[in-house]
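Novice: Build me a model from this:
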Amino acid sequence: MATKVSAKDIHKNYGAVEALRGVSIDVQEGEVHAICGDNGAGKSTLIKVLAGVETPDRGEVIIDGSPCLFTNPTDALRAGIATIHQDLAVAPRMTIYQNIFMGAELTSRFLGVPFLDKKTMRRDSLTYMSQLNKSITDMNIKVEALSGGQRQAVAICRALRWNAGVVVLDEPTAALGVRETEQVLELIRSLKKAGKTVILISHSMKDVVAVADRVSILRHGENQLQLETAGLSADDLSRYILSGETTQVH
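Specialist: As a prediction, this is how the structure comes out:
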């Protein structure tokens, strides 16, 4: 199970467009590490590399000290990195437990005949959910009946079922209201308490300073600055991103 992730000198071109030009980040075990930057900074491309969606032209991803080559998302999952994209990829008309075990359904046998082990899937789903949101106790509820924040919990539970040590959250509070946003931030805190490493991509500086331990700022596909978030305000972080400053002002 992955716990520490490094990206070293990552380059990625799309034709003549240089999306990443030597980006490097180090994400420590058990921390919440935010990746920020203006549009076109390279955040999405970096996440695609970590998720196995894209293969870098140069550079490498290092998991717990060992270089890894991801050619698809399954490779990243096997290495312990689960990425939860903005669209969540949940099935609204299916139940919570069906979503958590989607593609990995548990089966049992009775008189030699295989059948879905719904009881075990519901039980295990509740175990995963209790780590994040104890108010959700009925695993038979359809996802379409849940709030945006609760749907995030379902998607994160799927990552826990994969036994991921690193959870990447891509804009998890986008388009959510104040109450739902706070639910998602609490989910991130719960992941950290559970010993998971979290990589957070967000345009909300308020959210970043609320939950992240450190933040890496990208600009035009390159590293700009890395900051500790302790004592940092949302306005401070926005100023760094907009100004392009490469050294921290105390």
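Novice: drop to CA atoms for contacts and neighbour counts, all remaining ones
Specialist: OK.
Novice: show me what contacts Ser66?
Specialist: Listed by C-alpha atoms under 8 Å, 6 or more residues apart in numbering, Ser66 has no contact partners.
Novice: distance of it from Arg214?
Specialist: From Ser66 across to Arg214, the span is 23 Å (C-alpha to C-alpha, to the nearest Å).
Novice: can you check Gln248 too?
Specialist: 13 Å.
Novice: ditto for Gly22
Specialist: With distances taken as C-alpha to C-alpha, Gly22 is found 20 Å from Arg214.
Novice: The two: who's more crowded?
Specialist: The neighbour count for Gly22 versus Arg214, taken as other C-alpha atoms under 10 Å, is higher for Arg214 (20 against 17).
Novice: What is the neighbour count of the residue lying closest to that one once chain neighbours are set aside?
Specialist: Excluding the flanking residues, the one nearest Arg214 by C-alpha to C-alpha, 6 or more residues apart in numbering is Glu228, at 4.5 Å. Glu228 is flanked by 14 other residues according to other C-alpha under 10 Å.
Novice: ditto for Ile136
Specialist: 16.
Novice: Look at the spatially most central residue of the chain and tell me its secondary structure.
Specialist: Closest residue to the average C-alpha location of the chain: Val168 at 1.7 Å, with C-alpha atoms, centre = their mean. Per DSSP: H, G, I helix; E, B strand; the rest coil, the local secondary structure of Val168 is strand.
Novice: To compare against the first, here's the next sequence to fold:
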Amino acid sequence: MTPAPVLALRKVTKTFGAVRALVDVDLAVHPGEVLAVVGDNGAGKSTVVKILAGVLGPDTGTLELDGNVVTFPTPGAARAAGVTAVFQDLALCDNLDVVENIFLGHELRERGRRSGALLDEVEMERRAWELLGELAVRLPSVRVPVGTLSGGQRQAVAILRALHGEPRVVLLDEPTSALGVAQTAEVLTLVERLRDRGLGVVLVSHSMADVHAVADRIAVLRLGRHATTFDARTTSYEDLLAAVTGARVPGPTAGPPRRVSHEADARSSATGGER
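Specialist: Below you'll find the model as predicted:
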């Protein structure tokens, strides 16, 4: 039996002046599922992520969390409800190390200090290594400046920071954009591990190859409308491209969520990546 959606948009419309970015959009992501959202430029993908993350509010329609209508007036409200996002710019501080970036704004304080002025560097480093181990993320050290890491490693750090506070849904906006083959494989493997932890993952991507690699379902947006949703296991690249371009919109297909692994790809190409 398919679990109930953990997060959903119901008949959401969003306009910017005379531009209708979204029109009556229905989307839902389930626990332990990767929902990919694809579409051409201007299809409304980024607007969907921003509404789910609390950056924007819908003009009409509702957000639902566990079937209950909710509002996210700010990104902080979304994070408090268990919904966190990693946008394209990553928002990392290049001059700070991995530990400092993961706990930025949520630093741990040493216990027993009246003023609470001293940071608990030991505990933060321990937790950072623990999180890296749980997700099998390979970094040279958690004390190197983030600015010295590769693109894939920086993306991993941004995702690790998003996991602070045990979220239930992670929103990823173009996580493999401008990455090399090896780095892309590493990020896709990390996406799979998020799913394996039972999280709902919304993956916005322009790469049909990446989408087919890790998605369970693929939602196609076209001109601000939800055109269709495919089962990634049974949908061909040609059908997906036709739906994105509007050349042809075949009916959605049904089937059990698939489970794939790209750890072998990440290992085999680990020496071929670029910074």
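Novice: what is in contact with Gln248 and Arg214 of structure 1 at once?
Specialist: In contact with both Gln248 of structure 1 and Arg214: Leu227, using C-alpha under 8 Å, 6+ apart.
Novice: Let's see the distance spanning stretch 218-227 of structure 1 from one end to the other.
Specialist: End-to-end span of stretch 218-227 of structure 1 (C-alpha to C-alpha): 12 Å.
Novice: before we move on, what about stretch 189-205 of structure 2?
Specialist: 15 Å.
Novice: Can you mark which positions in it are buried?
Specialist: Under the neighbour-count criterion of 16 or more other C-alpha atoms under 10 Å, stretch 189-205 of structure 2 has 189-196, 199-205 buried.
Novice: tell me the two of those that are most distant?
Specialist: Asp196 and Ser205 (20.1 Å; C-alpha to C-alpha).
Novice: Structure 1: helices as residue ranges?
Specialist: Ranges of helices in structure 1, per DSSP state H, are 43-51, 73-78, 96-100, 118-130, 148-161, 178-193, 205-211, 234-243.
Novice: for these, which one sits closest to Glu18 of structure 1?
Specialist: From the helices of structure 1, taking C-alpha to C-alpha, the stretch that ends up closest is helix 43-51, at 10.4 Å.
Novice: Which stretch of structure 2 lines up against that closest one?
Specialist: With TM-score structural alignment applied, helix 43-51 of structure 1 matches the range 45-53 in structure 2.
Novice: The alignment partner in structure 1 of Arg197 of structure 2: what's it in contact with?
Specialist: Counting by TM-score structural alignment, Arg197 of structure 2 corresponds to Ala194 in structure 1. Neighbouring residues of Ala194 of structure 1 by C-alpha under 8 Å, 6+ apart: Gln131.
Novice: now the one 10 residues further on
Specialist: Remark: with contacts taken as C-alpha under 8 Å, 6+ apart, Ser204 of structure 1 is in contact with nothing.
Novice: What lines up with it in structure 2?
Specialist: In structure 2, Ser204 of structure 1 lands on Ser207 (TM-score structural alignment).
Novice: And its match, how far from Val201 of structure 2?
Specialist: 16 Å.
Novice: before we move on, what about Arg138 of structure 2?
Specialist: In terms of C-alpha to C-alpha, Arg138 of structure 2 sits 21 Å off from Val201 of structure 2.
Novice: for Arg20 of structure 2, same thing?
Specialist: For Arg20 of structure 2 relative to Val201 of structure 2 (C-alpha to C-alpha), the value is 26 Å.
Novice: And Gly251 of structure 2, by the same measure?
Specialist: With C-alpha to C-alpha as the criterion, Gly251 of structure 2 and Val201 of structure 2 are 24 Å apart.
Novice: And His30 of structure 2, by the same measure?
Specialist: His30 of structure 2 is 8 Å from Val201 of structure 2, by C-alpha to C-alpha.
Novice: go on, Leu119 of structure 2?
Specialist: 32 Å.
Novice: what does Leu116 of structure 1 align to in structure 2?
Specialist: With TM-score structural alignment as the criterion, Leu116 of structure 1 matches Leu119.
Novice: again, but for Glu29 of structure 1
Specialist: Match for Glu29 of structure 1 (TM-score structural alignment): Pro31.
Novice: ok, the residue lying closest to that match once chain neighbours are set aside - contacts?
Specialist: Spatial nearest neighbour of Pro31 of structure 2, chain neighbours left out: Gly200 (4.5 Å); criterion: C-alpha to C-alpha, 6+ apart. Residues in contact with Gly200 of structure 2 (C-alpha under 8 Å, 6+ apart) are 6, 29-35, 168-170, 194.
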